[in-house]
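Engineer: Here is a sequence with its predicted model. Questions after.
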Amino acid sequence: MNAESFADYLKKQATINLFQEGKLSSGMAAAWLGIRRLAFLRLAFEAGAILLEDTADDLMRETALL
């Protein structure tokens, strides 16, 4: 693994972690990674993220940018 791909890996993992902690919206996370929101949600889901826990806060966070 070269330095650039390692940096990309770390950026992706940090972004997913911030999303999982509720500190970053999926839209902002996708923008940070330069990918579409749906692609980010797929990455986050594959990494074990719980996309919605059915709370009012989760709904508000996920629909805020629509």
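Structural biologist: Noted; the coordinates are in hand.
Engineer: okay, CA-based contacts and neighbour counts for the rest of this
Structural biologist: Will do.
Engineer: and residue 37, how many neighbours does it have?
Structural biologist: Using other Cα atoms under 10 Å, the number of residues around residue 37 comes to 17.
Engineer: Can you show me the helices along this protein?
Structural biologist: Under the criterion DSSP state H, helices of the chain are mapped to 3-20, 26-33, 37-46, 56-63.
Engineer: Determine which stretch of the ones you listed is the most buried.
Structural biologist: Most buried of these, by mean neighbour count (mean count of other Cα atoms under 10 Å): helix 26-33, with a mean of 18.
Engineer: now that helix and helix 37-46, what's the angle there?
Structural biologist: Interaxial angle, helix 26-33 versus helix 37-46 (axes from the mean of the first three to the mean of the last three Cα atoms, to 10 degrees): 100 degrees.
Engineer: for comparison:
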Amino acid sequence: EYIQSHYFNKLEYARFSSSVGKFVGFTKQGQWEADCWNNNTAFLSSKRAAKEIICQHYSKIAYDNVLTKS
């Protein structure tokens, strides 16, 4: 799962989760920003693709390195 959290003053105000597939706001400002980000289809598509681009790519590298070390 890919999660991108946004914080201000140590308070999480918005989060993108690949399992949900969209941004969720936890404060009034976070809800407003999440709505803006969710309405931007190109931006939202890039976040949905991040799981394959970032997580699966680097997890394979990490997995291969762990297996060669043991």
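Structural biologist: Ah, there it is. A quick note: this is a predicted structure, and the numbers were derived from the prediction, not measured.
Engineer: what's the TM-score here?
Structural biologist: Once superposed, chain against chain, the TM-score is 0.34 (TM-score structural alignment, normalised by the length of the first structure); 33 aligned residues with a Cα RMSD of 2.9 Å.
Engineer: what separates the closest residue to residue 31 of the second structure other than its chain neighbours from residue 57 of the second structure, distance-wise?
Structural biologist: Excluding the flanking residues, the one nearest residue 31 of the second structure by Cα to Cα, 6 or more residues apart in numbering is residue 25, at 3.9 Å. Computed as Cα to Cα, to the nearest Å, the residue 25 of the second structure to residue 57 of the second structure distance reads 28 Å.
Engineer: So for these two, which residue has more residues nearby?
Structural biologist: Shown here are residue 25 of the second structure and residue 57; by other Cα under 10 Å, residue 25 has more neighbours (18 against 12).
Engineer: after whichever strand or helix holds residue 46 of the second structure, next one along is what?
Structural biologist: Using DSSP states H and E, residue 46 of the second structure sits within helix 41-50. Downstream of helix 41-50 of the second structure, the next assigned helix or strand under DSSP H and E is helix 57-69.
Engineer: and the angle for that following helix with helix 41-50?
Structural biologist: Using the same axes, to 10 degrees: helix 57-69 of the second structure against helix 41-50 is 10 degrees.
Engineer: Not counting helix 57-69 of the second structure itself, show me its contacts.
Structural biologist: Identification of contacts with helix 57-69 of the second structure by Cα atoms under 8 Å, 6 or more residues apart in numbering yields no residue at all.
Engineer: If anything else comes up later, I'll come back, but that's it for now.
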